[in-house]
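> here is the input, now give the coordinates:
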Amino acid sequence: MTAKIDLVADLGEGFGAYTLGDDEALLDVVSSANVACGFHAGDPSTMDTTVRRCVARGVGIGAHPGFPDLAGFGRRAMDLTADEVRTAVLYQVGALRAFAAAHGTRVAHVAPHGKLGNLVAVRPDYAAAVTDAAAALDPDLIVLAQDGELADAARARGLRVAIVGIADRAYRDDGTLVPRGEPGAVLHDPAEIAGRAVRLVTEGVLETVGGGDLAVACDTVLLHGDTPGSVAVARRVRAELRAAGVTIETLRG
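Next up is the predicted model:
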């Protein structure tokens, strides 16, 4: 049984005059944030504001690099070379590290976003590219990943890995996520999501779309800040985890 967990949400995903999700409210609930780095969402001002708010609340800061796809929110496949993935991750995480340094803190982890996050779990070349970028920037960076190629590559390089359980997404029996274009891929009911989160942390399993239990020994529970009703979901998840005796804290404690 896992007695503690890092409760993470994807934040800073507005752009310019446009906002997405209620970051202020979510920052009062989560213990860490995956901060958009400008390629799928976010911009310099949003990144700066998000980091400042995280510091004010003691929320851990993670980089959330994605494909250069603002129009598609980083959720479309792009035919990039492995080296293009490596340099894109270097650029994005490096930018967030600059804002963290300006606010007297550091980026604790890196968590690939969207389609890039899906592909690094199954493509060894992309997994190696992200690992190379993380190791070059800071060998103390924690790599957030699902079980798969990225987790394996990061461990092989001596990087610390934290397995992520995604409470508000549906899983297939093979451990991959149900694609967002398919019905039921994104969950919305706070009670259902909270129940899945508690099972993830206390039992190490979650139910797949096939009806079976999938083993997921997670270190973090992820929620999506852009999902409608995300604040209510996050509050319910936090409350039920606490009621189950789980300590919520950042990966670095």
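
> rest of the way, CA atoms for contacts and neighbours
Will do.

> what about the nearest residue to R76 once chain neighbours are set aside, distance to Y126?
Distances taken as CA to CA, 6 or more residues apart in numbering put K115 closest to R76, at 5.9 Å, once the chain neighbours are dropped. K115 is 11 Å from Y126, where distance means CA to CA, to the nearest Å.

> so between those two, which is more surrounded?
Legend: neighbour count by other CA atoms under 10 Å for K115 and Y126, higher for Y126 (25 against 17).

> how much space separates that one from V201?
Applying CA to CA to Y126 and V201 gives a distance of 29 Å.

> next one: T250
Counting by CA to CA, the gap from T250 to V201 is 15 Å.

> strands of the protein, residue ranges please.
Per DSSP state E, the chain carries strands over the ranges 4-11, 32-36, 60-64, 109-110, 142-145, 160-166, 205-207, 213-215, 220-224, 247-248.

> can you list those in CSV and add mean neighbour count and distance to V85?
Shown next, in CSV, are the strands of the chain (neighbours: other CA atoms under 10 Å; distance: least, CA to CA, whole Å):
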stretch, mean neighbour count, distance to V85
strand 4-11, 25, 20
strand 32-36, 29, 16
strand 60-64, 28, 13
strand 109-110, 25, 14
strand 142-145, 26, 16
strand 160-166, 21, 19
strand 205-207, 20, 31
strand 213-215, 15, 30
strand 220-224, 25, 23
strand 247-248, 19, 32
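
> I have a second one here; can you model it like the first so I can compare?
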Amino acid sequence: MTVDLNCDLGEGFPFDAELIPLATSVNVACGLHAGGWREMERAVALALEAGVAIGAHPGYPDREGFGRRELNLPAPDVYALVLYQLGALEGMVRARGGRLAHVKPHGALYNRAARDLEVARAIARAVADFDADLRLYGLSGSALLDAAAERGLRAVSEVFADRGYRADGTLVPRGEPGALVESPLEAAARVQDMLRFGQVRSVQGPWLRVHAQTVCVHGDGQEALRALCGLRAALEDQGVVLRAP
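Below is the predicted model of the structure:
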């Protein structure tokens, strides 16, 4: 059994250097929802040194809300917004002799693309127009994966180790009960269910079908390092091969 272990980085939090070697791919913030040119360059350098795959993590231009507030931008603006951020990060990567591997939208933009096919298509079009060889990460069962397939992109189905799921397959909004899975042991057990049985229990109780090609652990929480260490160790103990797509 093989899976990718990805982490969101370059957002100005203190543990990037420790987190990067534990992941197999990283999603680097492109400077609009968090981070900036210094954080981007540092994350890229660390990722290239560690030999992990580098992805762009474009989000809404909402630093005050960390990109987690819905801005309701029209689809043409989303297209330009994503294209702009891909160019910024790709320049950092190419300057150091690397190349981008994938794109994963951030926060509210990611959640909107999971349910809004028009916005999902705008993101997929931006990725395809920029570089059709890039993979596009999206929530398992989401509209973003459908839009990627329409564009002929390689879609990667994502699940979350540290987030709760609602019965409709979407993530529980932050701030609501059950949104965060804070125990590394619980997170590891959930991921093992998703990998072995293709299912995860929702906060309402019913089991959901999921397809786990990549597993995300967020890098912005206080327990991020402990969570990623624990999850990686648990998966390796189960014989899971950790590798970027």
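
> hang on, the earlier thing: any idea what the residue nearest to R76 of the first structure aligns with in the second structure?
In the second structure, the residue paired with K115 of the first structure is A108, using TM-score structural alignment.

> ditto for L144 of the first structure
Match for L144 of the first structure (TM-score structural alignment): Y137.

> OK, contacts around its match?
Residues in contact with Y137 of the second structure (CA atoms under 8 Å, 6 or more residues apart in numbering) are H102, V103, K104, P105, L145, A155, V156, S157, E158.

> looking at those, which is nearest D16 of the second structure?
Nearest to D16 of the second structure out of these is K104 (CA to CA; 17.7 Å).

> and the closest one, how many neighbours does it have?
25.

> gap between it and Q222 of the second structure?
22 Å.

> now do Y79 of the second structure
Computed as CA to CA, the Y79 of the second structure to Q222 of the second structure distance reads 33 Å.

> wait, A108 of the first structure sits on H64?
No. Applying CA atoms under 8 Å as the test, A108 of the first structure and H64 come out as separate, 11.4 Å apart.

> so which bit of the first structure is stretch 27-35 of the second structure matched to?
Aligned by TM-score structural alignment, stretch 27-35 of the second structure falls on residues 34-42 of the first structure.

> which residues does that stretch contact?
Contacting residues not belonging to stretch 34-42 of the first structure are listed as 8-16, 43-44, 47, 50, 61-74, 92-93, 95-96, 110-111 [CA under 8 Å, 6+ apart].

> again, only using 7 Å
Applying CA atoms under 7 Å, 6 or more residues apart in numbering, the contact partners of stretch 34-42 of the first structure are 8-15, 43, 47, 61-70, 73-74, 92-93, 96, 111.

> do you know how far the corresponding residue of the second structure for A9 of the first structure is from E150 of the second structure?
The equivalent of A9 of the first structure in the second structure is C7 (alignment by TM-score structural alignment). Using CA to CA, one gets 26 Å for the distance from C7 of the second structure to E150 of the second structure.

> go on, S157 of the second structure?
15 Å.

> ditto for L32 of the second structure
28 Å.

> settle it for me: which of the two has more neighbours?
Comparing L32 of the second structure with E150 by other CA under 10 Å, the one with more neighbours is L32, at 19 against 12.

> span of the match of stretch 27-35 of the second structure from start to end?
The straight-line separation of the ends of stretch 34-42 of the first structure (CA to CA) is 12 Å.

> return the residues in contact with the spatially most central residue of the second structure.
In the second structure, the centroid-proximal residue (CA atoms, centre = their mean) is K104; its distance is 5.0 Å. Residues in contact with K104 of the second structure (CA under 7 Å, 6+ apart) are N27, G55, A56, H57, L136, Y137, G138.

> same check, this time on G59 of the second structure
So G59 of the second structure contacts L32, H33, G67, P105, H106, G107, L109 (CA under 7 Å, 6+ apart).

> setting aside sequence neighbours, what's the nearest residue to the counterpart of it in the first structure?
When the first structure is aligned by TM-score structural alignment, the residue opposite G59 of the second structure is G66. Nearest non-adjacent residue to G66 of the first structure, counting by CA to CA, 6+ apart: H113, 4.8 Å away.

> measure that neighbour to D213 of the first structure for me?
Distance from H113 of the first structure to D213 of the first structure, by CA to CA: 25 Å.

> and the gap between A45 of the second structure and G178 of the second structure?
For A45 of the second structure relative to G178 of the second structure (CA to CA), the value is 35 Å.

> circling back: looking at T250 and V201 of the first structure, which has the bigger crowd around it?
V201 (25 against 22).
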